[in-house]
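Chemist: Mind looking at a prediction? Sequence and model below.
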Amino acid sequence: MFDNLLPPLNEHNLPYPDTIHPIVVHFVIAMVLFAVVCDFVGLATRNYKLYEVSWWNMCFATVSIFIAIIFGQIEAGLALAYDAVESTLSLHTLIGWSLSGIIAAITGWRYIIRLRDPLRLPTSYLAVGLVLTVIVCFQVYLGDKLVWVYGLHTQPVVEAIKQGVLQ
């Protein structure tokens, strides 16, 4: 019914030249990890200006993760996902949506901390930053697995699926 409204899909099975989700999500990864590093370096060196750097990185990461999720959902929907990839793709999607809420909540918490005392971070906040780092690293592992092991949106895999070699 709406097929004539959609642009044709290319050799990556996408309506645009290449995947956008990895480009946007790498900004999120960098901003979150850099924010955590800034918090710890700021604490260790008593350079409290790094807390401000961390705060702004978390703000931009909060906005950016929703953009990454939008493109991730589009690209996951267009992926020719064969049986072996389904569980990893589902887990990656679940954790991605969860991270959007987690990052937004942590940023909100950070906002309250910043209003109360911009020169002090509670130990609990620093601990949550470490937990967030572990979750982000696991999510990176899953995303890498989708591309480098399962080959989602790569030309050889798209061709193999279209020819019926992979199911």
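Modeler: That came in fine, so what should we check first? Numbering: from 1, shown residues only.
Chemist: Going by C-alpha atoms from here, please, whenever you check contacts or count neighbours.
Modeler: Noted.
Chemist: Spit out the contact partners of the most centrally placed residue in the chain.
Modeler: Taking CA atoms, centre = their mean, the centroid of the chain lies closest to Val25, which sits 4.3 Å from it. The neighbours of Val25, taking CA atoms under 8 Å, 6 or more residues apart in numbering as the test, are Ser64, Ile65, Ala68.
Chemist: List the buried residues for stretch 113-128?
Modeler: Ile113, Arg114, Pro118, Leu119, Leu121, Tyr125 (16 or more other CA atoms under 10 Å).
Chemist: Quick check: the last one vs Pro22, distance?
Modeler: Spelled out, it's Tyr125. Applying CA to CA, to the nearest Å, the value for Tyr125 to Pro22 is 28 Å.
Chemist: How are the helices of the chain distributed by residue range?
Modeler: Along the chain, counting by DSSP state H, helices occupy 21-45, 49-78, 86-116, 123-144, 155-162.
Chemist: A further structure is provided below for comparison with the first:
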Amino acid sequence: MFNYLPPLNEHNLPYPDPIHPIVIHFVIAMVYFAVLCDFIAYFRKKERLYEVSWWNLAFANVSIFIAVIFGSIEAGLAEPYAASVSTLNAHTILGWTLPAILSVITGWRYVLRLQNKPKLPVAYMGANVVLFALVTVQAYLGTLLAWVYGLHTVPVVDAIKGGLS
């Protein structure tokens, strides 16, 4: 069975570079922009920005599932060393939780969009703040994994293959 799988490269991946960071940066940008548009629309009475926010949230909701799939594949192939395990575990747990949270908020936003009210409820704006904070924490954890612990970088992969634990 394993004969049919592609060989792993110098990044310990079956494809040239990690895909998860590429996809997840779109999600981060779309969530941040959706929250920003909601707040500008809420405080400045620019109702057209609610539509911009909705579409960014909808596309972020679809994209986050693609990011989680590639993130799971890449985390499984990472062979983390002891110092990075707790950060990778926290990133994984929040990474599996965020799609559910984003889906609930997107569904809520869809219902509010159908109601066509001139202003979003304060509770929804609070949920936006929580979503923004969770995405920020998740981005920080991902940054640690890439830039501090160097998962899927050639020197770290070589060190692990050489016996680093």
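Modeler: That came through fine. Remember, it's a predicted structure, so these values are computed and weren't measured experimentally.
Chemist: follow-up on the earlier one: so can I have JSON lines of the buried residues of stretch 113-128 of structure 1 showing distance to Ala30 of structure 1?
Modeler: Below are the buried residues of stretch 113-128 of structure 1 laid out as JSON lines (distance: CA to CA, whole Å):
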{"residue": "Ile113", "distance to Ala30 of structure 1": "22"}
{"residue": "Arg114", "distance to Ala30 of structure 1": "22"}
{"residue": "Pro118", "distance to Ala30 of structure 1": "23"}
{"residue": "Leu119", "distance to Ala30 of structure 1": "24"}
{"residue": "Leu121", "distance to Ala30 of structure 1": "21"}
{"residue": "Tyr125", "distance to Ala30 of structure 1": "19"}
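Chemist: The nearest residue to Pro17 of structure 1 once chain neighbours are set aside: neighbour count?
Modeler: What sits nearest to Pro17 of structure 1 in space, not counting adjacent residues and going by CA to CA, 6 or more residues apart in numbering, is Asn10, at 7.2 Å. When neighbours are counted by other CA atoms under 10 Å, Asn10 of structure 1 registers 14.
Chemist: any idea how far Asn10 of structure 1 is from Ile161 of structure 1?
Modeler: According to CA to CA, Asn10 of structure 1 and Ile161 of structure 1 sit 14 Å apart.
Chemist: go on, Ile70 of structure 1?
Modeler: In terms of CA to CA, Ile70 of structure 1 sits 25 Å off from Ile161 of structure 1.
Chemist: do the same with Leu142 of structure 1
Modeler: For Leu142 of structure 1, the distance to Ile161 of structure 1 - CA to CA - is 21 Å.
Chemist: more neighbours, these two?
Modeler: Leu142 (19 against 15).
Chemist: about what we covered before: which single one of the buried residues of stretch 113-128 of structure 1 is nearest to Leu78 of structure 1?
Modeler: Leu78 of structure 1 lies nearest to Tyr125 out of the buried residues of stretch 113-128 of structure 1, by CA to CA, at 38.0 Å.
Chemist: related to what we said a few turns ago, please convert the contacts of Val25 of structure 1 to TSV, extending it with distance to Thr154 of structure 1 and neighbour count.
Modeler: TSV is the format used below for those (distance: CA to CA, whole Å; neighbours: other CA atoms under 10 Å):
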residue	distance to Thr154 of structure 1	neighbour count
Ser64	24	19
Ile65	23	26
Ala68	19	23
